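Participant: all I have is the shape, not the residue letters:
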C-alpha cells in the first residue's frame, strides 16, 4: 500500500509578488534558479534545494524579468527603473547596466553568453553585444505595445517575442526583420521555448497552446480550469504544468491534455512556473511573495526530498509485508 503526497519546498525572502523565474542549465555544481520580484531584489538560489545563495541589489524599482546564462556565471535583470543589468552571478557584483526609456520587462542571454536581448514598454527589442557594451544595440521594432517576453532560439539566429499587442513574433537576428507572427484574441501572458528548441508554449486567457517553432503551426491546444498566467513543458515533452488566478499549480498530460493532478499551496495567484533543466522539479512564483519547488515524480529521493520506507509486519503467520512510503522534506 502506497501513501504519497506532494510536499513542496517553500522559499521565502521576497516581500512582494514573485513575477518571473529562470533556471540555468545543469553545470558541474548543479543548476541554479533566479527569481524576479516587485521588491526590486532578485534572488539567486540552488536549483534543486531552493537554498538562498545571494541577492542582487542595485535596482530602484520592481524587477520584472530575470535570466541566467547557461553556465550560471552571469545573471541579467530588467526593472521598472528603466534599466537592464548584467551581474557576476558568482561574486554578486554588477557588471554592466543598460539605460532604457521605459520599464524593462524581459531579458535573455544568447547561448554563447555574448549577447543580451531586452524587451521593454518602449515597444522595441534591443540586442547588446556584451563584449562591446559601448556600441549601440541592434533594434527590432514592430510591436505596437509593451513587450512581455523575449528569447533567443534556433541557434541564436532568431528571436521570439510576445507583447501586450496580442501578438507573438519571430525575428531574424541578422536582418532585424519580422519573419513570422501569431495573433491572439487576448494578451499572451507567457511564452517558453522548449529545451530542444522545437516547441513554443504560450498561454492566453484559460488556454495553453503548443506551436512548432520552425513555422508557428499549432501542434495542440488545451483549455485549463483557470486563467493561465504561465505554463512550462517538461524537457522530455511528456507533461506540462501551469498556474494562474485560482492559486493552484496544475500538471497535465502533454499528448491528451488530461489533468494528472493539481496542488494548492500558494496564497495568491500563480504568476510563473518553470521546469528545472533536468525535469525533476518545477518552480512556481506567486503574488504571495514566495516561490515553491514541486517534485515531478512524487516520492522520489531528490534534493531535500527524502522518501522514507516503514515496514510493518502483520502478526499473523505468513502474512504479507506492507510498505508505506511517505515523502518528507529534509530539514
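Facilitator: Good, I have the coordinates. For clarity, every value in this text was computed on a predicted model and none was experimentally measured. Numbering: from 1, shown residues only.

Participant: every contact and neighbour count from this point should use C-alpha atoms.
Facilitator: Noted.

Participant: what ranges do the strands span in the stretch 1-150 of the chain?
Facilitator: For the stretch 1-150 of the chain, the strands defined by DSSP state E, counting those that start in this stretch cover 9-11, 18-23, 32-37, 43-46, 52-55, 63-68, 74-79, 83-88, 94-99, 104-109, 115-120, 124-129, 138-141, 147-153.

Participant: ok, structure two:
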C-alpha cells in the first residue's frame, strides 16, 4: 500500500518485506524505514499533521510510529493478521480490521489514541465481530465527521456501523466480487471502490448509491480520484500467483485512466512487471504513484499535455 500525507511532500509505502518506508514524493529519495514488524505490512495511514503513522501487519499487530524519528510508540495486539487501519478525523481514534485466525472470527476494532504514548491503552473501545460479511473483511474506513465506520468485504458488500455502539446501520451489495480497496475524494463526498469483479465504481458517500461504473477485463486492485480533474485511475492485473514477470503487456499491468463522468478510458501508463496493488494521486493532482507485485513503487509526473487536457463530450 502507498499513502501520501496531506501536503503531498511525503509518500509512505508498505509491502510484504515487513518494513514500511518513507520517501520524498517529488524525487523518490528514501528518507527512512520503520523497523519492528515481523510480517507483511498490509496497510498504513498517516495523521493530519504527519506526526504519527499507523501500520497494520500480518504479525497480528497494528503499530504506532513517530513519523519523524521512526520510533515505535506503541503496538496494538490483534486477534489475527491486521488487514486495514485508518485514522479517524481528528486523529483521536483509529479503526482496524483483523482476519479470521484459528477459532477467532474476523473483526473490526476501534481504539482511542492517547496524546502521550506512555498513557496509551492496548484494549479496543469497540469490537465488532457480528459484522455480517461473508468471508473476510478487506477494509475499514471512516465516513465524513466520523459518523459511521464503513467496512468492505470479500463478498462485495459495504456495511456501515455506528462507531459508538457497533450497531449495523446499513448494508449495500456494491460488487459481485471481493472489494479490494476504497479511496475518497478530498471532501469525502465521493468514494471509488475497486474489485476483483473487474470493475471500479464511483459512490455517493452520503447515500452509498453507485453513480458510475468503470469496466475493465482484469481484476482491479486499487483506484483513485484525481483532486484537480474529472479523472479516475485504476490499477490491477491478473492474480499475482498466475503471472510471470517476463512481459508487462501479457499480464496487462498498465494503470488505466478513465473520465470520471463519461466512464470512457482515455489513457494507459505502462511500467510495472506485476499486478498493480496500490495506486494514489498526489494531493496536487500533478503526479501519481503506483506500487506493484514486482516490488517497485513508481512515481509518475504528468506532462503539460495531460495537465491541459480537457475532455469534452
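Facilitator: Nice, I can see it. None of these values were measured; they are calculated from a predicted model.

Participant: got a TM-score for the two of them?
Facilitator: TM-score for the superposed chains, counting by TM-score structural alignment, normalised by the length of the second structure: 0.84, backed by 279 aligned residues with a Cα RMSD of 1.8 Å.

Participant: quick revisit: can you put the strands of the stretch 1-150 of the first structure in TSV and add distance to residue 249 of the first structure and mean neighbour count?
Facilitator: Formatted as TSV, the strands of the stretch 1-150 of the first structure follow (distance: least, Cα to Cα, whole Å; neighbours: other Cα atoms under 10 Å):
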stretch	distance to residue 249 of the first structure	mean neighbour count
strand 9-11	14	18
strand 18-23	15	26
strand 32-37	17	28
strand 43-46	21	20
strand 52-55	23	16
strand 63-68	21	28
strand 74-79	25	29
strand 83-88	30	22
strand 94-99	34	14
strand 104-109	23	28
strand 115-120	27	26
strand 124-129	31	20
strand 138-141	35	16
strand 147-153	21	25
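
Participant: ok, which of the ones you listed comes nearest residue 245 of the first structure?
Facilitator: strand 18-23 (13.1 Å; Cα to Cα).

Participant: number of nearby residues for residue 174 of the first structure?
Facilitator: 10 (other Cα atoms under 10 Å).

Participant: sorry, back to before: ok, which of the strands of the stretch 1-150 of the first structure comes nearest residue 241 of the first structure?
Facilitator: Minimum separation from residue 241 of the first structure across those (Cα to Cα) falls at strand 18-23, 14.1 Å.

Participant: how distant is that closest one from the center of its chain?
Facilitator: Its chain's C-alpha centre and that of strand 18-23 of the first structure lie 5 Å apart, by Cα atoms, centre = their mean, to the nearest Å.

Participant: ok, stretch 276-285 of the first structure next?
Facilitator: Here stretch 276-285 of the first structure is found 9 Å from its chain centre; the criterion is Cα atoms, centre = their mean.

Participant: and residue 152 of the first structure, what pairs with it in the second structure?
Facilitator: Here residue 152 of the first structure is matched to residue 142 in the second structure, going by TM-score structural alignment.

Participant: which residue is the nearest non-sequential neighbour of its match?
Facilitator: residue 149 (4.8 Å; Cα to Cα, 6 or more residues apart in numbering).

Participant: ok, that neighbour touching residue 128?
Facilitator: No: Residue 149 of the second structure is beyond contact range of residue 128, at 10.6 Å (criterion: Cα atoms under 8 Å).

Participant: picking that back up, mind putting the strands of the stretch 1-150 of the first structure into a markdown table with distance to residue 213 of the first structure?
Facilitator: As requested, the strands of the stretch 1-150 of the first structure are exported to a markdown table (distance: least, Cα to Cα, whole Å):
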| stretch | distance to residue 213 of the first structure |
| --- | --- |
| strand 9-11 | 33 |
| strand 18-23 | 20 |
| strand 32-37 | 25 |
| strand 43-46 | 30 |
| strand 52-55 | 34 |
| strand 63-68 | 21 |
| strand 74-79 | 25 |
| strand 83-88 | 27 |
| strand 94-99 | 30 |
| strand 104-109 | 18 |
| strand 115-120 | 19 |
| strand 124-129 | 19 |
| strand 138-141 | 19 |
| strand 147-153 | 9 |
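
Participant: and residue 164 of the first structure, which of those strands is closest to it?
Facilitator: Of all these, strand 147-153 sits nearest to residue 164 of the first structure, with 6.3 Å by Cα to Cα.

Participant: any idea which helix or strand comes after that closest one?
Facilitator: strand 158-163 (DSSP states H and E).

Participant: could you point out the helix or strand that follows that following strand?
Facilitator: Next along from strand 158-163 of the first structure, by DSSP H and E: strand 167-172.

Participant: so that next one matches what in the second structure?
Facilitator: With TM-score structural alignment as the criterion, strand 167-172 of the first structure aligns to 157-162.

Participant: show residues contacting stretch 1-16 of the second structure.
Facilitator: Stretch 1-16 of the second structure has contacts (Cα atoms under 8 Å, 6 or more residues apart in numbering) with 20-26, 39-50, 277-280, 282-284, 289-291, 295, 297.

Participant: of all the strands of the stretch 1-150 of the first structure, which lies closest to residue 184 of the first structure?
Facilitator: Of all these, strand 147-153 comes closest under Cα to Cα, at 14.1 Å.

Participant: that closest one: average distance to aligned residues in the second structure?
Facilitator: Strand 147-153 of the first structure, aligned to the second structure and superposed, deviates on average by 1.7 Å (mean Cα distance after the TM-score superposition for the first structure).

Participant: outside of that strand itself, list whatever touches it.
Facilitator: Contacting residues not belonging to strand 147-153 of the first structure are listed as 105-111, 117-125, 158-164, 189-191, 193, 197 [Cα under 8 Å, 6+ apart].

Participant: same question, stretch 187-207 of the first structure
Facilitator: With Cα under 8 Å, 6+ apart as the criterion, stretch 187-207 of the first structure contacts 148-149, 151, 153-154, 162-168, 184, 186, 208-214, 221-233, 235, 277.

Participant: let's see 7 Å
Facilitator: With contact meaning Cα atoms under 7 Å, 6 or more residues apart in numbering, stretch 187-207 of the first structure is reached by 149, 153-154, 162-166, 186, 208-213, 221-233, 235.

Participant: now stretch 213-231 of the second structure
Facilitator: 180-181, 183-186, 192-202, 232-238, 257-261, 263, 276-281, 283-285.

Participant: filter these to the buried ones?
Facilitator: Neighbour counting by 16 or more other Cα atoms under 10 Å classes 180-181, 183-184, 192-202, 232-238, 257-260, 263, 276-281, 283, 285 among the contacts of stretch 213-231 of the second structure as buried.
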